[in-house]
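Novice: Need coordinates for the below:
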Amino acid sequence: MLLPWLCITLGIAFGSAVVPFVSIELFVIGLATQQPQISCLLLGAAVAVGQVGGKLLYYYAGRGSIHLPAFLHRRPRPLTARRARWELRTKRLRAWVETVRAKCEEHPHWMLGTYSVSSVVGLPPYMATVVLAGLVRMRLSTFIGAGLVGRFIRFSLLAASPALFAGWFL
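Specialist: The predicted structure is shown next:
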């Protein structure tokens, strides 16, 4: 009865990596609470593989290897006063993102450190660091290795302590 649960976990982890509205954390806590015979290490490994596998889509999109479908592309619209104000407001944010990208390209160890910490802690948001890793062209082996280790640590600890976290959510 162990293998079906691990396969379901892998699938849900992949889905939660692609669709960020699905909470894999709640699933892991619930599964660890209801199925205590499943090892927290096996559960952490299944989630790590699913999460990194799903995030590879975002990594490749950040690299420019995957092209988004036409309906997701912005259509050119006439510049209205409201739109001009919005672009002016977001100009500083776009400049900041470009500065961070340039710094990460200059110092690849910073990107590795940021991505590694994010994969364990979730701050800065893991989704953002995945896309940024693609933008700065982090080596694929580094991306997968650091992501697997970080996600394994995060979800193994989460699966090991369901009683602690169950009180927060239930």
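
Novice: can we go C-alpha only for contacts and neighbour counts from here?
Specialist: Noted.

Novice: Enumerate every residue touching the nearest residue to Val22 once chain neighbours are set aside.
Specialist: Once flanking residues are discounted, Val22 sits nearest to Ser16: 4.8 Å by C-alpha to C-alpha, 6 or more residues apart in numbering. Listed by C-alpha atoms under 8 Å, 6 or more residues apart in numbering, the contact set of Ser16 reads 22-24, 51, 54.

Novice: Now do Ser16 against Val136, distance only.
Specialist: Computed as C-alpha to C-alpha, to the nearest Å, the Ser16 to Val136 distance reads 24 Å.

Novice: still on that earlier bit, in which helix or strand would I find the residue nearest to Val22?
Specialist: Here Ser16, judged by DSSP states H and E, is contained in helix 2-18.

Novice: one more to line up against the first:
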Amino acid sequence: MLTVIGLLSTTFGVSVASALMPLISVELFAVGLVLKAPHIPWWVLAVVIATGQIGGKLLHYYAARGAIRLPKFMQRKNKTERKGRVREWLEAFRANCRRRPVWTGAVMLISALASLPPFAAVAIIAGWAKVPVTTFLLTGFIGRFVRFGALAIAPGVVATWI
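Specialist: Predicted coordinates:
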């Protein structure tokens, strides 16, 4: 039988992997863990998962910012700058993020909490738009903590209703 430290280490690894590869569901893993090991406090589980998720998404953030070199197969083949309306829209969006930091933070918080828009996409866009890393980390961690805290509490709440 795994110890609590072993379970939390595994949970951290799964949360990082799910942040990098969307086909892995940390939500399903968390519900299974809560049902298998109800002695782990919900807030500890939420902190571990939120930390792993933000750690994984931080790689997306820095890659979009250009601070991490992507493997050759993931790089754009044609490195010429985009032209026309798309480029103008992207630059206007970037400027809007800088002018409206509260709006930007609110969108990132809602995305981290509800995954609408998908937090993976928001992490990439935040890096590209050069949103301050502290804003990304704080809003992302708070949103993910609330999301996975609620998920960790849910089986116990349902069990008391039944």
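
Novice: Overlay them and tell me the TM-score.
Specialist: Put the two chains on top of each other and the TM-score (TM-score structural alignment, normalised by the length of the second structure) is 0.84; 152 aligned residues with a C-alpha RMSD of 2.3 Å.

Novice: In the second structure, what stretch matches the helix holding Ser16 of the first structure?
Specialist: Using TM-score structural alignment, helix 2-18 of the first structure lines up with residues 4-20 of the second structure.

Novice: Mean distance of the matching stretch to its aligned residues in the first structure, please.
Specialist: Its matched residues in the first structure lie on average 0.6 Å from stretch 4-20 of the second structure after superposition (mean C-alpha distance after the TM-score superposition for the first structure).

Novice: ok, back up a step: quick one: which two of the contacts of Ser16 of the first structure are the most distant?
Specialist: Maximum pairwise distance among these (C-alpha to C-alpha): 13.7 Å, between Ser23 and Gly54.

Novice: ok, the two, which is more surrounded?
Specialist: Gly54 (19 against 14; other C-alpha atoms under 10 Å).

Novice: could you pull out the helices for the second structure?
Specialist: Using DSSP state H, the helices of the second structure run over 4-20, 26-36, 42-65, 85-99, 101-114, 119-128, 133-161.

Novice: any chance of those in TSV, plus distance to Lys77 of the second structure?
Specialist: Output for the helices of the second structure, formatted as TSV (distance: least, C-alpha to C-alpha, whole Å):
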stretch	distance to Lys77 of the second structure
helix 4-20	23
helix 26-36	33
helix 42-65	16
helix 85-99	18
helix 101-114	30
helix 119-128	18
helix 133-161	28
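
Novice: Pull up the gap between Ala64 of the second structure and Lys130 of the second structure, please.
Specialist: Taken as C-alpha to C-alpha, the span from Ala64 of the second structure to Lys130 of the second structure is 9 Å.

Novice: actually Phe141 of the second structure, not the one I wrote
Specialist: Applying C-alpha to C-alpha to Phe141 of the second structure and Lys130 of the second structure gives a distance of 18 Å.

Novice: Among those two, which residue is more densely surrounded?
Specialist: Between Phe141 of the second structure and Lys130, counting by other C-alpha under 10 Å, Phe141 is the more crowded of the two (24 against 18).

Novice: Might you report the residue contacts of the counterpart of the more buried one in the first structure?
Specialist: Using TM-score structural alignment, the equivalent of Phe141 of the second structure in the first structure is Leu148. Neighbouring residues of Leu148 of the first structure by C-alpha under 8 Å, 6+ apart: 48-49, 52.

Novice: again, only using 10 Å
Specialist: By C-alpha atoms under 10 Å, 6 or more residues apart in numbering, the contact list for Leu148 of the first structure reads 44-53, 116, 119-120, 142, 154.

Novice: are any of these buried, and which?
Specialist: With neighbours counted using 16 or more other C-alpha atoms under 10 Å, the contacts of Leu148 of the first structure contain these buried positions: 44-53, 116, 119-120, 154.

Novice: Distance-wise, check Leu20 of the second structure relative to Lys130 of the second structure.
Specialist: Taking C-alpha to C-alpha, one finds Leu20 of the second structure at 20 Å from Lys130 of the second structure.
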